[in-house]
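Q: following is a predicted model, sequence given first.
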Amino acid sequence: MAIPGNLLSSTTESMDPNTSGWVALLNCSISSGTGGRNGDGTLKLTSTASGEMRARTVSSYTVVPGQLYQVFADASGATVAERIGIRWLTSAGVEISYTWSLTTASASSSWHRIGAAGTAPTTATRAQVVVSASPVAGGVINYFENVYLGLPVRTLGNLLGFGTESLEIDTSGWAVDTNCALSRTAPAVQWAVDYYLAGGEVLALTASANGNMAARTVERPGVTAGTEYLAYCYLSPPTSGSAAWIELRFYNASNTLVQTTRGALAAPGTGYYQQRVSAIAPSTAVTCGVYVGVDTATTGQILRVEGVVVMVAPAIQTGSILPYADASFEQGVAGWTVVSGVATLARSTPWGAYSYDGAYALTASSATATTSVIRSAKFPIGAGMGGQPFRILLYENVTAGGWTLTRAVRWYDASNVDLGTTASSAATAPTSGWWYLALDVTAPATATQAAVELTLTATSTSSAIRLDRLALWHVLPLTSVTAVDDTASITLTLRELPIDYGLRIYRVTAGGARTLVRGESGLLDGTFAIVSDTMTIEDYEPPLAAPVSYLIELIDPADMSVDSRTSDTVTLTHADANLAWLKDPGYPSRNLLVMVQRGPDWTRPIEQSVNHVKGRRNAVTLSDVRGGLEGDLLVWTRSDVERQSLHALLDPGHTLLWQAAPGMGVDDMYVSVAGASEARTAGPATDEWRAWTLPLTQQDMPVTVGVSGSAGRTWQDVLGDFATWQGVLDAYATWEDVFLDRRIGG
């Protein structure tokens, strides 16, 4: 699997089918090894003699001076530890310097991550990746694969900068809070081959004396009062019994601490465990910080930290009114209480033992075969939601005994008056593994708040049930479509999608013809895996003034069975027959409506050879298949803005979609545009009108082109990468490049 954004070729990255992208640099020979995870191939370095051995990429790659770059790889070496670096070069290929990772703390034959990040020197224009190890004899072997060189890989939406999140540069994003010393180390940690957010270095807190120790982020990113935030990181505690934790703290405008929320790690060992904590920013909060630490540490104990993130908390289910803490139980039972009965509530333990979302679940236990009622805190359902349909969703796992379960929503009005419940019938809770249960309810007319309420009847003594990923949300149509005439596009919204299922979407015309719809990675043909329960697809290629609907197919990856949905029918309006659309399927922001001066006079070329046979009247003609339509489209641009926009549309030379008004005798057509001409009209020199001749050649619909953009990219992500606006201006040529994160020289 190619690493997104990698400057290296797939062969150089994965060593498949060979190691042609690499060459020995110092004291070693290279060859192809096996047993890799990013394909079977590996780069095998064998030392010639005692001392450091190095190999580098054959090619060098263009870099921008002053820009931060990251390099990482997976390594395996049973005898000696290794490191990785960036070799900076001038335009003439002269070596300037290296940016090296730390050497792995110990040798390990298991695949483990090595990595570093550094800023390109002012005189650097090229860079190479170098891998290194220092054996004490000849014949020592180290393996490498899954190599990346490119811009820093960071968590989209993280309010913290790359250096604070990843520790690949230094420890400057962190400061001592209590009783510890900070450093970096490079443990031999095996991360998933396609988990690119983990680097080689981690933050190490070493206790200076017996007692509590803690460190904090130097950055204090801004927050919005009333918004829920999620912080998480990987923690490797000194012992399985260590009281390690992560805290999310909020500060007011005077930098005074106003709220602290802790997520304590229930570690099953001393590995790396992702611990989460969430909280709603209080009314006076303007910034936040992340703290990590260990309570009652002993002198010299070390807490290791990796992958620190703070972000706006994602919804467990789009539109759910339950906060993350009350739905996922990563830091405790949140607002859940036992209303009646003998049941007890607790967060499951240890980390990872029971969970559907995150690493923990809510555990309800009953020592006797009796009935208990548990209830969440109450939350606003939104203005005007009285009388509207809602849906409960929960995941349950019976781990001891048996249970009868009743699901309900308890409603309240604006004065907190209890309006009673809307409940399901009692039913036996399914056993063996995780099951999801749903219930549709209708809010009373005066309801403004709601709480989820569960009646649990244990059918035997010592029963236990785990609950996770709870949600309560206003039910909207599973599929909705909206015509956007201004952009000649249709917005398709899909809700309550199953995560990890394949997605295939057809655009269906009135005659029943089906055409695959384009997504971010190309046509949505079933190979796209769903990553969110709600998706919005903007289709910029539907016909004008013709009814269309959409067929949505959801493909279960387990057995490839297909569930289908069908949308309503919608029609785009196209009022002026003198205007036509020129669209770039991959970059719809460049689409342009132009005035047509004259349509093409079409020709259809054909490759033929004519053979005159001696003594025969008629020639013998051998023909290839007749080609598609070719002709000149004449259009006007009516302003400087339109003229500049048409230049921007034509500049990349992409295949375009030409859509004329219905009834003009021209079908929608994908075309390439040859040498275009721009001429002035007969008006005065100040006239902004221009006459264009666009030589068109019919093309097939591009199937691999995706709708370009950076899904989820916000100004906060730009802020996380650049300290100043000048840095942004230096890194990007246009604002479109900012949006797409397409940097100069990247």
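A: Yes, it's here. These numbers were taken from a predicted model, which means no experiment stands behind them. Numbers count the residues shown, from 1 in each chain.

Q: drop to CA atoms for contacts and neighbour counts, all remaining ones
A: Noted.

Q: what about the strands in the stretch 151-300 of the chain?
A: Applying DSSP state E, counting those that start in this stretch to the stretch 151-300 of the chain gives strands spanning 174-178, 180-185, 202-207, 211-217, 228-236, 243-251, 257-264, 273-280, 287-297.

Q: which elements pack onto the longest helix along the chain?
A: Longest helix in the chain, counting residues (DSSP state H): helix 640-650. If you count contacts as 3 or more C-alpha pairs under 8 Å, 6 or more residues apart in numbering; DSSP states H and E, helix 640-650 packs onto strand 592-598.

Q: another one to put next to it:
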Amino acid sequence: MAIPGNFLSAAAESMDPTYSGWRVRLNCTLLSGTGGRNGPKCLTVRSVSAGETQAETVSGYPILAGQTYQVFADTASATEVERIGLEWLAFNGTPVAPVLWSLPTAAASASWHRVGVAGVAPAGANRVRIVLSSTASAGAVSHLWENVYLGTPFRTVGNLFSFNTETPEIDASAWTAGANTTCARQAPIGIWAVDWYWAGAHVLALTATGAGTASVTTVESPAVTPGTEYLAYLYLSPPTTGSSAWVELRFYDGAAVQLSATRSTLAPASTGYQRQRVSAVAPAGAVTCRLAAGIDSATAGQVMRIEQAVVKAMPALQAGSVVPYADASFEQGIAGWAKTAGVATIARSTPWGSVALDGAYALTVTSSMATASTIRSARFPLPAGAGGLGFRMQFAESVAAGGWTVTRGIRWYDAANVDLGLTATSGGAAPAPGWWLLSTDQTAPAGATQAAVELTLTATATSSVINLDNVALWQALPLLTTVVQEASASVTVTLRELTVGDVISVYRVTPDGARTLVRGPSGLLDGTVAVTSDLMIIEDAEAPLLVPVYYRVETVSSGGAVTTRISGTVTVPHADINLVWLRDPGSPQRNMRVMVKAPPNWQRPVERGVYRVAGRRNSVVHSDVLGGLEGDLVIWTRDDDERKALHSLLDPGHVLLWQAAPGMGVDDMYVSVGQPTESRVGGPATEQWREWTLPLTEQDTPATVGISGSSGRTWQDILTEFATWDALQSVYDTWEDVFLDRRRE
């Protein structure tokens, strides 16, 4: 599988079918090896004699001085440690600085493991070469390499921290040691999945200098918004399974005074890397935040390693849910949950990763007796005007021992915390085995401003255990809504409560029953696209004008179960029949209306051979099928803004959708535009009208063109990566390129 954004070719990355992108640099021969993890092949670097061996890329790859670049690779050797480096080159191939080397790995390993480094290209550098290095004890010693990446740094989307805080591939300067602690980079053997690109080379190691607490804190303190919920996480590798290792999210005011700290303690299942999460709402007055990590009751010399530090605005487990993450996923404890009746005990599951649907923990309910117990969450504020509205409560359960019946309910409260009563289902058996989603729909009583989730769990056998996770409570909205956007002549299709992992098809259906697939970010939503969120918003900018349509949505689960949703009918308006739409299916932000002067006079080209036979009146003709329509569309732009917009639409040379009002004798048509002609229409030099002749050639629907978007990229991601807005000018040509992360070559 090709690594996204890799400067290297697929062959140079995976060594398949051969290692043609690599050459000898020092004391080695190169061979094609087997047993790769990114394809069947790998690169074997075999020493000629004892001493350092080096291989390098044949090419130097274009870069920009002052920008940060990352390299990593997977490697294996039972006898040698290794390192990887970046050699910065001038335009003529001359090195402009010493090779930027990673730290040598801490030990040799015959298992595939990750090495890497990152750095800022120095002044004068406009190309870079990758260098692979190891030191052999004798001749004919082999070292294996593959899955090599070179490019801009991999960062977690939405992370408020910069790259060097997220992962110490450059240095350890983004962290500061607390009392009783030193911190530095290390390169231990990191065995990560072949397609996990966000961690695994250098890690940050904090070492206790004496007995007691050892901790580190980020130097960087990104801005936060009071009242917003944030999620933070780190990979922690504790020194022992008995270690009290933790991560802490801290909020500060404008004077850098700490306002709050929320800690989440790891229940380690091993001394390997385990992601520990913590969440909290930024308190009133909060301006910035920091992340801290540490171990309590450490002994002198103990080392804890950390990797991939992330803080970001909390993504909802369920769109619209009022349940905070701490109460929904139990990553840092039982949060606001309590037992209100019965003998059961409640606790966060342990150890890390033993049972969970989201994250690494669940709420474990244990009953020593076959009897009923009631557990209740904290109170959560509801949207304004909640009284009389329908709400849906949902949670996941997994029976671990014995048996259970479950009564699902919501307890309502007013603004003065007065209990307005419980609305609940009747009891039902908890299904098993595995994880199951249970839900209930209830109506909020008049005056309700808060709600709590309340579950009555009845054990049907002694020593029964049930795990709960992914608790959500949200206003129950329609599963499928459609809204016409008149300004853009499009339809917004909103899908709610989808199942992540299902595959989805979305059709637009016209009155004659014809179904047309609707476009999504990766192309037509044709049943091959997986659902990645419970909420999906589709902007259908290819809906026909003045034609009633409805939408049919089909989802298929991993088990083959098909679910169908049907929308109401909507019609895209179109007021002026003299105007037509020209649309770029992949970049709807370029779409525009133009005025038609003259429609095309169509031709249909055909390839044929005409053979005139001597002595015969009629020729013998061999003809191919007639081609699609071809003709010249003549349009006007009426001001400079329209003229510039049309240039922007035509510049990429994409297939366009031409739409005219029904009744004009032209069906909606995908077209390729040939060499356009832009002419003045007469009058003074200041006249802004222009006449355009657009040569059109009919095309098939571009099935694989996805709607351009940020894929989750936000302006905060850009501000985190670049110190100033001015710094963008040397990297991007337009603001659209900034948003879509299309960098100059």
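A: Noted; the coordinates are in hand. The shown structure was predicted, so the numbers you read here are calculated from the model rather than taken from an experiment.

Q: about what we covered before: give me the angle between the longest helix of structure 1 and strand 592-598.
A: 100 degrees (axes from the mean of the first three to the mean of the last three C-alpha atoms, to 10 degrees).

Q: average offset of helix 640-650 of structure 1 relative to structure 2?
A: Comparison of helix 640-650 of structure 1 with structure 2 after fitting gives an average deviation of 0.9 Å (mean C-alpha distance after the TM-score superposition for structure 1).

Q: check the mean deviation of the next helix or strand after that helix from structure 2.
A: Later in the chain than helix 640-650 of structure 1, the nearest helix or strand by DSSP states H and E is strand 656-659. With mean C-alpha distance after the TM-score superposition for structure 1, strand 656-659 of structure 1 departs from structure 2 by a mean of 1.0 Å once superposed.

Q: got the contact list for strand 656-659 of structure 1?
A: 541, 543-544, 580-585, 667-673 (C-alpha atoms under 8 Å, 6 or more residues apart in numbering).

Q: and if you look at stretch 172-179 of structure 1?
A: By C-alpha under 8 Å, 6+ apart, stretch 172-179 of structure 1 touches 163-164, 182, 207-209, 211-219.

Q: can you pick the most crowded of those?
A: Met213 (28 neighbours; other C-alpha atoms under 10 Å).

Q: in contact with it, which residues?
A: Counting by C-alpha under 8 Å, 6+ apart, Met213 of structure 1 has contacts 177-180, 205, 207, 293-297.

Q: what subset of these is buried?
A: 179-180, 205, 207, 293-294, 297 (16 or more other C-alpha atoms under 10 Å).

Q: rewinding a little: how about TSV for the contacts of Met213 of structure 1, with distance to Gln274 of structure 1 added?
A: Below are those laid out as TSV (distance: C-alpha to C-alpha, whole Å):
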residue	distance to Gln274 of structure 1
Asp177	21
Thr178	22
Asn179	23
Cys180	22
Leu205	17
Ala207	21
Gly293	14
Val294	15
Asp295	18
Thr296	21
Ala297	20
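
Q: nearest to Tyr148 of structure 1, of these?
A: Leu205 (28.3 Å; C-alpha to C-alpha).

Q: what sits against the corresponding residue of structure 1 for Ser279 of structure 2?
A: Aligning on TM-score structural alignment places Ser279 of structure 2 opposite Ser278 in structure 1. Neighbouring residues of Ser278 of structure 1 by C-alpha under 8 Å, 6+ apart: 228-231, 248, 261, 313, 324-325, 331.

Q: quick one: buried ones out of the residues you listed?
A: 228-231, 248, 313, 324-325, 331.

Q: make JSON lines out of these and add distance to Gly173 of structure 1.
A: As requested, those are exported to JSON lines (distance: C-alpha to C-alpha, whole Å):
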{"residue": "Glu228", "distance to Gly173 of structure 1": "24"}
{"residue": "Tyr229", "distance to Gly173 of structure 1": "20"}
{"residue": "Leu230", "distance to Gly173 of structure 1": "19"}
{"residue": "Ala231", "distance to Gly173 of structure 1": "16"}
{"residue": "Leu248", "distance to Gly173 of structure 1": "16"}
{"residue": "Ala313", "distance to Gly173 of structure 1": "22"}
{"residue": "Tyr324", "distance to Gly173 of structure 1": "27"}
{"residue": "Ala325", "distance to Gly173 of structure 1": "27"}
{"residue": "Gln331", "distance to Gly173 of structure 1": "25"}
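
Q: closest one of these to Gly511 of structure 1?
A: Looking across the buried ones among the contacts of Ser278 of structure 1 and measuring by C-alpha to C-alpha, the closest to Gly511 of structure 1 is Ala313, at 44.8 Å.

Q: please name the nearest non-neighbouring residue to Ser108 of structure 1.
A: Ala78 (4.9 Å; C-alpha to C-alpha, 6 or more residues apart in numbering).

Q: residue contacts, that neighbour?
A: 107-109, 142.

Q: now the helices: where do they sit in structure 1?
A: Under DSSP H, structure 1 gives helices at 10-14, 162-166, 324-328, 640-650, 715-721, 725-731, 735-740.

Q: let's have these in TSV, adding distance to Val193 of structure 1.
A: Below are the helices of structure 1 laid out as TSV (distance: least, C-alpha to C-alpha, whole Å):
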stretch	distance to Val193 of structure 1
helix 10-14	11
helix 162-166	17
helix 324-328	27
helix 640-650	39
helix 715-721	25
helix 725-731	30
helix 735-740	26
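
Q: can you tell which of those helices is closest to Asp533 of structure 1?
A: helix 324-328 (15.6 Å).

Q: ok, and what's touching the longest helix of structure 1?
A: 583-584, 590-592, 594, 637, 673, 688-690.

Q: quick check: the two most widely separated of those residues?
A: Asp584 and Glu688 (24.1 Å).

Q: more neighbours: the two, which one.
A: Using other C-alpha under 10 Å, the more surrounded residue of Asp584 of structure 1 and Glu688 is Asp584, with 24 against 16.
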